[in-house]
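**Student:** no sequence for this one, just the structure:
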């Protein structure tokens, strides 16, 4: 079992309903702020409309406060009971490359993954092509990562 997997029986009964409610609230917020519209995002990336900056800043502020409170005052995560601590990820070439690919995809399509799903809710069905591209990209990255880990393991065995 992976370290992120948890048995269904350990979850609080409100876990799934609250995740769905949070997703709906997030999607509604993206729709209300017009951030689910690719043209608004592209206007931001072309320095014509800075509304996205305020939406991103407000979301980051709320998340930052919630994480600061959670790490300092809670022993375990709400609803799951799992350890609630900061997970530090090293900054390496994979993080940099992933950020570049994400940024280029965001710039080309004018939409990020979360907003893509919200965009469906406002009737932007051509965004299904971008969503398909996201899935294909994630799948290709998974194949590449598996190939690299197999080659790294083979190289380690041959080095011994």
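**Tutor:** Perfect, I can see it now. What you are looking at is a predicted structure, and each value in this text was computed from that prediction instead of being measured.
**Student:** please make it C-alpha for all contacts and neighbour counts, starting now.
**Tutor:** Will do.
**Student:** in a helix, residue 123, correct?
**Tutor:** No. According to DSSP: H, G, I helix; E, B strand; the rest coil, residue 123 belongs to no helix; its state is coil.
**Student:** comparison target below:
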């Protein structure tokens, strides 16, 4: 049952990315071009994602398990550290250069063209390198 709900949620998420234009690299890059020909429409997409998530986090605070009986994931950390900053910078560079991030890139596999596959290869490479980079960052400067 859990896999069915995961499949339905993933399909709904992918459809939302497609309908909202998040899989259109020119639309995303237009959103990021604040000092040029800025396209503010993705602000509504982000707001449309943040508002339900804020409500969902409020609901999970009052419940121990989900409707399916599984535990909710822990609330994300609010600590701003080197790992968060490094990850944010790398994510932003990739998003700005390619106009894609992981979710929309998967949703665009069927029609994305050769640039999409370069992005996917770079994304997978980054996922493979990240644990070693994280470990190296942890050893370089001890936590305070």
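**Tutor:** Noted; the coordinates are in hand. What you are looking at is a predicted structure, and each value in this text was computed from that prediction instead of being measured.
**Student:** count the neighbours of the closest residue to residue 72 of the second structure other than its chain neighbours for me.
**Tutor:** Nearest non-adjacent residue to residue 72 of the second structure, counting by Cα to Cα, 6 or more residues apart in numbering: residue 65, 5.9 Å away. Residue 65 of the second structure: 12 surrounding residues under other Cα atoms under 10 Å.
**Student:** I'd like the distance between residue 96 of the second structure and residue 34 of the second structure.
**Tutor:** When distance is defined by Cα to Cα, to the nearest Å, residue 96 of the second structure is 12 Å away from residue 34 of the second structure.
**Student:** please say which position in the first structure the residue nearest to residue 72 of the second structure maps to.
**Tutor:** Aligning on TM-score structural alignment places residue 65 of the second structure opposite residue 76 in the first structure.
**Student:** would you mind finding the longest helix in the second structure?
**Tutor:** In the second structure, taking DSSP state H as the definition, the longest helix is helix 114-140.
**Student:** helices of the second structure, residue ranges please.
**Tutor:** So, for the second structure - with DSSP H - the helices run 2-20, 25-32, 41-61, 82-98, 102-107, 114-140.
**Student:** hang on, the residue nearest to residue 72 of the second structure packs against residue 71?
**Tutor:** Yes. The criterion here is Cα atoms under 8 Å, and residue 65 of the second structure meets it with residue 71 at 4.5 Å.
**Student:** related to what we said a few turns ago, tabulate the helices of the second structure in CSV, adding columns for distance to residue 75 of the second structure and mean neighbour count.
**Tutor:** Converted to CSV, the helices of the second structure look like this (distance: least, Cα to Cα, whole Å; neighbours: other Cα atoms under 10 Å):
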stretch, distance to residue 75 of the second structure, mean neighbour count
helix 2-20, 20, 13
helix 25-32, 28, 19
helix 41-61, 8, 12
helix 82-98, 16, 14
helix 102-107, 21, 18
helix 114-140, 21, 13
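**Student:** you'd agree the match of residue 65 of the second structure is up against residue 86?
**Tutor:** No. Using Cα under 8 Å, residue 76 of the first structure is not in contact with residue 86, being 11.8 Å away.
**Student:** now do the same contact list for the match of residue 65 of the second structure.
**Tutor:** 82-84 (Cα atoms under 8 Å, 6 or more residues apart in numbering).
**Student:** quick one: it from residue 87 of the first structure, how far?
**Tutor:** Counting by Cα to Cα, the gap from residue 76 of the first structure to residue 87 of the first structure is 14 Å.
**Student:** also residue 21 of the first structure?
**Tutor:** Per Cα to Cα, residue 21 of the first structure is found 25 Å from residue 87 of the first structure.
**Student:** now swap in residue 129 of the first structure and tell me
**Tutor:** For residue 129 of the first structure relative to residue 87 of the first structure (Cα to Cα), the value is 33 Å.
**Student:** same question, residue 159 of the first structure
**Tutor:** In this view, residue 159 of the first structure and residue 87 of the first structure are 32 Å apart by Cα to Cα.
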